[in-house]
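Asker: the amino acid sequence is not available; the structure is as follows:
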C-alpha cells in the first residue's frame, strides 16, 4: 500500500476513529487502526469489539492495499507534523513508513486480515433524524446514566421510538432525565411501536463526540443487538445493552401541588458557593422553599457551615428538602432557558425540575436525608 494524504485531511479522520481505541486491550490488534486504500481515498477503522467506527479521508492512492498501524503513535505523529504537510504512508511486509518533508517514521504493523469486523444483523428499524436533535437528546440525558452499575441495563441511555416521536431516558436510580423530540414515522420490518433500545454509556460518549454541531441528517439502523449510525462518511456500529429497561414513567411523580421558579444562573452560583463546605462524601445541600425566598445550607463533619439565599417565585408553606449538589448542577447544565421550574410535594418525595416552558423535558431528583 502507498498513499499520499494531506495532514489537514488525515488528522480529523484519525480523531474520529481513534476515540474508540482503548489504551489497554485484550488483543494487541485492537490497539491498531485499520487503513484500507481505495480508489479515491483511504478508509480508516477502529474497534474495541463493542464499538466500531469507520470513516473516509481523501487521498492520492498510488498503490492499493490494507495495513494496521498503532493508533496512539500514528495520531501523535500526524498531530506533530506541520499543518500544511503532505504525508506519504507506505507499507511493506510487517513495517510501514510515514514520511513528511524531512521527517520519517517507521512503524510496526499487524496483519490487516486479523483486524476484527463487527457482525451487523439486518436492521429491524430505520430512522432518519436531524443531527442536532439527536445530539440534544443525548446531551440532556447522558449525565443521569449509570456507570458500572450491577443493574447493567442502567449503564446507558434508553431510546424509545414510535408514534412520531423519539424519547431519550437515563437514570442511575437516584435521578432521572427524560427528553422528547419529534421524529418521522419508523421504517420497520414487523416491529410494533414503541421500539426500545439501550445504548451503552461508552457508545453514548463516542456518539456525542461524533455528532458535533453540524446540521446534516443522521441515519439510525437498529436491531435487537446492534445500533448502526451513519453520519456522512462516518459509520458507527455498536452492540446494545441487553435487558429490559425499567418502567421509567413510574419514577416520574405526578400531581405535585407545589411549584417554584428561580433564576438558573443565580441558583448555579449559590450552589457552587455553598458546595465548598458540603460533606465531601455526600455533597448534600438543604434547600428551603419559602415565600419569595430560597435558602441554601450545607455543613460538613468539621462543623463548618455555608448559607446562601436568593429570590424565588413561590407562594406556599415552607418546605425544606435535601438534594445532592452535583445532581442539581447537572440538571442546571442541561436546562436551556434562563429560569428553572421546580415541582415538589414535601421533603420525602422526588422533585421534578425543568426549564420554564420546556414541556418536552423532565429531570427527576430524589431527596437526600441530611
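Answerer: The structure has been received and is ready for your questions. Please read all numbers here as calculations on a predicted model, not as lab measurements.
Asker: make it CA atoms for all contacts and neighbour counts henceforth
Answerer: Fine.
Asker: how near is the residue lying closest to residue 140 once chain neighbours are set aside to residue 197?
Answerer: Nearest-residue entry for residue 140: residue 334, 5.1 Å, with adjacent residues in sequence omitted and distances by Cα to Cα, 6 or more residues apart in numbering. Taking Cα to Cα, to the nearest Å as the measure, residue 334 and residue 197 are separated by 22 Å.
Asker: the two - which one has more neighbours?
Answerer: Taking other Cα atoms under 10 Å, residue 334 and residue 197 do not tie; residue 197 has more neighbours (24 against 19).
Asker: separation between that one and residue 226?
Answerer: 9 Å.
Asker: what touches both of these two?
Answerer: Common neighbours of residue 197 and residue 226, counting by Cα atoms under 8 Å, 6 or more residues apart in numbering, are residue 240.
Asker: and here's the other structure:
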C-alpha cells in the first residue's frame, strides 16, 4: 500500500475515526485504525465492537492495499506535522511496519494484519430515510442532556428515537430521561421513516453523531433495524448497535394538567439560577422558586456556606407557589431554549414541572421538584 494525502485531510479523517477507540483495550487490534487504499481514495475505519466509524478521504493512491496501525499514534503524528504538508504513507507487510513521511520527518510504526480487524456485520435495515443535518442535530442536541449515566438502568443510557403520533400526524421523536428530568423533541417525519422501529441510540453514539451534523444543508442517510442504526454522509459513516432494552412509557410522567403558568426570559433565568447557586459547593443544591404576582424570587440557603436571593420580573398571574429544583437541571433545561421566553407550567410544590420554548410545542421538558 502506498498513497499521498494532504495533512489537513489526514488529520480530519483520522481524528474522527480514532475518537471511537477506547483508551484501554484488552484486544490490541481494537486500538488500531484500519487503513484501506483503493484507486478511488482512502478509508479509515475504527471500532469498539459496538460502534464503527468509517471516514473516506481523497488521496493519490500509487499502490492499493490495507493495514492497521495505532489510531492514537497516527492521529498524534498527523496533528504535529506542518500545515500544508503532503504526507506519504506506505506499508511493508513483510516487515509489519507503516512508514509515514512528510518533508524531513519520517516515522515507522508497528502494524497488525488487516485480517484480524473486526468489521461490523452488515444488517438488513427495515427503514431507510434521509434527514437534514440541522433537523437531526436539534433532535439529539436538545435531548442528550437528560441521558442517564446510571449503568444499572442501561435502557436509559441513550436517546430513544421513534415514530410518534401528534394530533394524528406522525412525527420523528427523540426522548431521553434519567428519572429526574426528561426531554422530548419532535420533528416532521422524513419520507421512508414510517416503518422505523423504535431504537435506543447509545450515549457514545449520540456524541459521535454530532461530528456528522456540522453542515446544516447536508443530507444524512439514516438506516434503522431492530439491532443497529447507521448515519451516513458521502464521506463519513457511523454504525452502532442499539441498546437492547425497553424504554419506559415516558408519556405517563409528562404532566397534562399543570395550570399555573410562568413566563420568563430564558437567558435571564439561567443566569439568575447560576448566580444564586454560587453560594453552594454542591451542584445539586436545591434552588427555591417563590412565585407571586409577576414576580419570581430565586433563593438558595446553604447553612455551611451562606445564602443568596435574586428577584426577576416575570409573567405570572396564578396563586402564589413555592417549589424547589436542582440548580443544575434548571440551567441545563434553560440552556436548551432557543426562543426568548421559557414557559413553566406548575401544579403544586410536590409535582413535576413542564417547560416549553415559548409557544413551540415540539420541544417539551419535564423536571422533578426537590424539597427545600
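Answerer: Received, thanks. Since the structure is predicted, the reported quantities are computational estimates derived from the model, not experimental observations.
Asker: report the TM-score for the pair.
Answerer: TM-score for the superposed chains, counting by TM-score structural alignment, normalised by the length of the first structure: 0.96, backed by 366 aligned residues with a Cα RMSD of 1.4 Å.
Asker: quick one, helices of the stretch 201-350 of the first structure?
Answerer: Counting by DSSP state H, counting those that start in this stretch, the stretch 201-350 of the first structure has helices at residues 201-211, 264-274, 325-334.
Asker: ditto for the stretch 1-150 of the first structure
Answerer: Counting by DSSP H, counting those that start in this stretch, the helices of the stretch 1-150 of the first structure are 7-18, 71-80, 131-139.
Asker: the helix or strand immediately after the shortest one in the chain to helix 201-211, inter-axis angle?
Answerer: Towards the C-terminus, the helix or strand next in line after helix 131-139 of the first structure, according to DSSP states H and E, is strand 156-162. When axes from the mean of the first three to the mean of the last three Cα atoms, to 10 degrees is applied, the directions of strand 156-162 of the first structure and helix 201-211 differ by 70 degrees.
Asker: circling back: can you lay out the helices of the stretch 201-350 of the first structure as a markdown table showing distance to residue 18 of the first structure?
Answerer: Shown next, in a markdown table, are the helices of the stretch 201-350 of the first structure (distance: least, Cα to Cα, whole Å):
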| stretch | distance to residue 18 of the first structure |
| --- | --- |
| helix 201-211 | 10 |
| helix 264-274 | 35 |
| helix 325-334 | 28 |
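Asker: out of those helices, which gets nearest to residue 217 of the first structure?
Answerer: Among the helices of the stretch 201-350 of the first structure, helix 201-211 comes nearest to residue 217 of the first structure, with 10.1 Å by Cα to Cα.
Asker: can you point out the buried residues in that closest one?
Answerer: Buried residues in helix 201-211 of the first structure, counted by 16 or more other Cα atoms under 10 Å: 201-208, 210-211.
Asker: corresponding residue for the residue nearest to residue 140 of the first structure in the second structure?
Answerer: Matched to the second structure by TM-score structural alignment, residue 334 of the first structure sits across from residue 336.
Asker: got it, and residue 160 of the first structure?
Answerer: Alignment note: residue 160 of the first structure maps to residue 162 in the second structure; criterion TM-score structural alignment.
Asker: is it true that its match touches residue 194?
Answerer: No - counting by Cα atoms under 8 Å, residue 162 of the second structure stays clear of residue 194, with 9.5 Å between them.
Asker: surely residue 91 of the first structure touches residue 1?
Answerer: Yes - taking contacts as Cα under 8 Å, residue 91 of the first structure lies within contact range of residue 1: 5.4 Å.
Asker: now the strands for the stretch 201-350 of the second structure?
Answerer: 219-224, 228-232, 236-241, 260-265, 286-292, 295-302, 306-313, 315-316, 321-326, 341-346 (DSSP state E, counting those that start in this stretch).
Asker: quick check: angle from the fourth one to strand 341-346?
Answerer: Here the directions of strand 260-265 of the second structure and strand 341-346 differ by 160 degrees (the same axes, to 10 degrees).
Asker: before we move on, what about the first one?
Answerer: Direction vectors for strand 219-224 of the second structure and strand 341-346, defined by the same axes, to 10 degrees, enclose an angle of 30 degrees.
Asker: likewise for the third one?
Answerer: Taking the same axes, to 10 degrees, strand 236-241 of the second structure and strand 341-346 form an angle of 10 degrees between their directions.
Asker: follow-up on the earlier one: I'd like the buried residues of helix 201-211 of the first structure laid out as TSV, including distance to residue 359 of the first structure.
Answerer: Shown next, in TSV, are the buried residues of helix 201-211 of the first structure (distance: Cα to Cα, whole Å):
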residue	distance to residue 359 of the first structure
201	26
202	29
203	27
204	24
205	26
206	28
207	25
208	23
210	28
211	24
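Asker: list just the nearest of those to residue 346 of the first structure.
Answerer: Using Cα to Cα, residue 201 is the member of the buried residues of helix 201-211 of the first structure that lies nearest residue 346 of the first structure, at 32.9 Å.
Asker: returning to what we had before: got TSV for the strands of the stretch 201-350 of the second structure, with mean neighbour count and distance to residue 361 of the second structure too?
Answerer: Compiled in TSV, those are given as follows (neighbours: other Cα atoms under 10 Å; distance: least, Cα to Cα, whole Å):
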stretch	mean neighbour count	distance to residue 361 of the second structure
strand 219-224	22	25
strand 228-232	22	27
strand 236-241	22	30
strand 260-265	20	15
strand 286-292	22	24
strand 295-302	21	24
strand 306-313	14	24
strand 315-316	18	19
strand 321-326	20	23
strand 341-346	21	11
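Asker: residues in contact with the residue nearest to residue 140 of the first structure?
Answerer: 139-141.
Asker: repeat that for residue 276 of the second structure.
Answerer: Counted by Cα under 8 Å, 6+ apart, residue 276 of the second structure has contacts 287, 298-300, 307-310.
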